[in-house]
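Asker: okay, sequence plus prediction incoming.
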Amino acid sequence: MNRSKMLELLLIEDNECDVELARVAFERCDANCNINVVNDGVEGIRYLKKEGEFESAAKPSIILLDLNMPKMSGASVLEFLKNDEDLRSIPVIIFSTSESKVDIIDSYTNNASCYIVKPFIIRDYISIVNQIISYWLESARLPKTIQAK
């Protein structure tokens, strides 16, 4: 598998344990990603709009988005992203503990690229991250990776 491309991943997640799990899982999977983390939906929007301390932030190749966060929900962030002409093409993976059918249907209705329920066991978490890498970072052709070609 070709893991030579460096991709920008934005993780919008408020739970520090989940952030650490994601970092460890991507590290163990030997992902060639620069992982940027913001801790709530408001900060996620500021990052994506390059406001304040995020003015030089790289545009993400892919976004992992939690649904249940303080200040602004992941659903609101998703709606913002998909209504913004410059950001709507970025694939958004909803990565949530919620197994609610309503959350899943709403996410797809609002154009989420994928919905994954977070596993709680590190082995399963690593397996999911490997699948994310395999599909989204190796198989799929993302807009950011083909712009210059």
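Answerer: On my side now, so go ahead.
Asker: CA atoms for contacts and neighbours, from now on please.
Answerer: OK.
Asker: what's the residue nearest in space to the middle of the chain in contact with, if anything?
Answerer: When Cα atoms, centre = their mean is applied to the chain, the residue found nearest the centroid is Leu64 (1.5 Å). Going by Cα atoms under 8 Å, 6 or more residues apart in numbering, Leu64 touches 9-12, 92-95.
Asker: redo that, cut-off 7 Å
Answerer: Taking Cα atoms under 7 Å, 6 or more residues apart in numbering as the contact definition, Leu64 lies against 10-12, 92-95.
Asker: want to throw these into CSV with secondary structure?
Answerer: Shown next, in CSV, are the contacts of Leu64 (DSSP: H, G, I helix; E, B strand; the rest coil):
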residue, secondary structure
Leu10, strand
Leu11, strand
Ile12, strand
Val92, strand
Ile93, strand
Ile94, strand
Phe95, strand
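Asker: need the contact list for the nearest residue to Glu99 once chain neighbours are set aside.
Answerer: Nearest residue to Glu99 in three dimensions, chain neighbours excluded: Val117, at 6.5 Å (Cα to Cα, 6 or more residues apart in numbering). Neighbouring residues of Val117 by Cα under 7 Å, 6+ apart: 95-99.
Asker: one more structure, for comparison:
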Amino acid sequence: MTDRQPLEALLIDPNPEDVRLFLEALENEKITNSINIVSTGAKALDFLHQRGEYTDAVRPNLILMDIELPQMDGQELLEELNGDPELMHIPVIVLTGSDKAEDIVQSYDLHVNAYVQKPVEPDTFLDVVRSLEGFWLEVVRSPPEYEEEDDLL
């Protein structure tokens, strides 16, 4: 589709090695979309609300996040996103090492769009990121941005 908006993604991950692999996967695919990175839930909220060092941040149209975050648990961050009318419509993919059933159930209860367990092997991790990127760039349609609810009618 040629009328696609560029992907503005926010990656929330405290693990520098996973961030490196994520960026490597996108670099190898020559992706021109913007990926912003923060390492904590608190920094994610600052980014999303354009506070502090993130006053010029662009609102993402996709959030990829680990649920195992320092300072603010990922589930708490999801609750914050769901409680904010300006943020609740941004698609969220949980990309995490956790395979705990309660994390999966709780994440879907908090309206994540997908829950993906990070593979241990780097090559498999790269394949997963490429699959997510292809799906979210080429298949999924996000809601258009709007300023008033009347625009939806």
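Answerer: Now that the structure is in, tell me what you want to look at. Note that the structure is a prediction, hence the values are computed from the model and not measured.
Asker: about what we covered before: so which strand or helix has the corresponding residue of structure 2 for the residue nearest to the centre of structure 1?
Answerer: Alignment note (TM-score structural alignment): Leu64 of structure 1 maps to Leu64 of structure 2. Assigning secondary structure by DSSP states H and E places Leu64 of structure 2 in strand 62-65.
Asker: how far apart are that strand and its match in structure 1?
Answerer: By mean Cα distance after the TM-score superposition for structure 1, the fitted strand 62-65 of structure 2 averages 0.5 Å away from its aligned residues in structure 1.
Asker: which of the contacts of Leu64 of structure 1 does structure 2 keep?
Answerer: Among the contacts of Leu64 of structure 1, the ones still in contact in structure 2 (both residues aligned by TM-score structural alignment, their matches' Cα atoms under 7 Å) are 10-12, 92-95.
Asker: in stretch 22-30 of structure 1, what's buried?
Answerer: 22-26, 29 (16 or more other Cα atoms under 10 Å).
Asker: in structure 2, spot the helix with the most residues.
Answerer: When structure 2 is parsed with DSSP state H, its longest helix is helix 122-138.
Asker: now do it: distance to the chain's middle.
Answerer: Relative to the mean C-alpha coordinate of its chain, helix 122-138 of structure 2 is positioned 13 Å out (Cα atoms, centre = their mean, to the nearest Å).
Asker: what's it in contact with?
Answerer: Taking Cα under 7 Å, 6+ apart as the rule, helix 122-138 of structure 2 contacts 21-22, 25-26, 118-119.
Asker: again with stretch 139-149 of structure 1
Answerer: The contact list for stretch 139-149 of structure 1 (Cα under 7 Å, 6+ apart) reads 61, 89.
Asker: buried residues, it. List them.
Answerer: So, applying 16+ other Cα under 10 Å, buried residues of stretch 139-149 of structure 1: Leu142.
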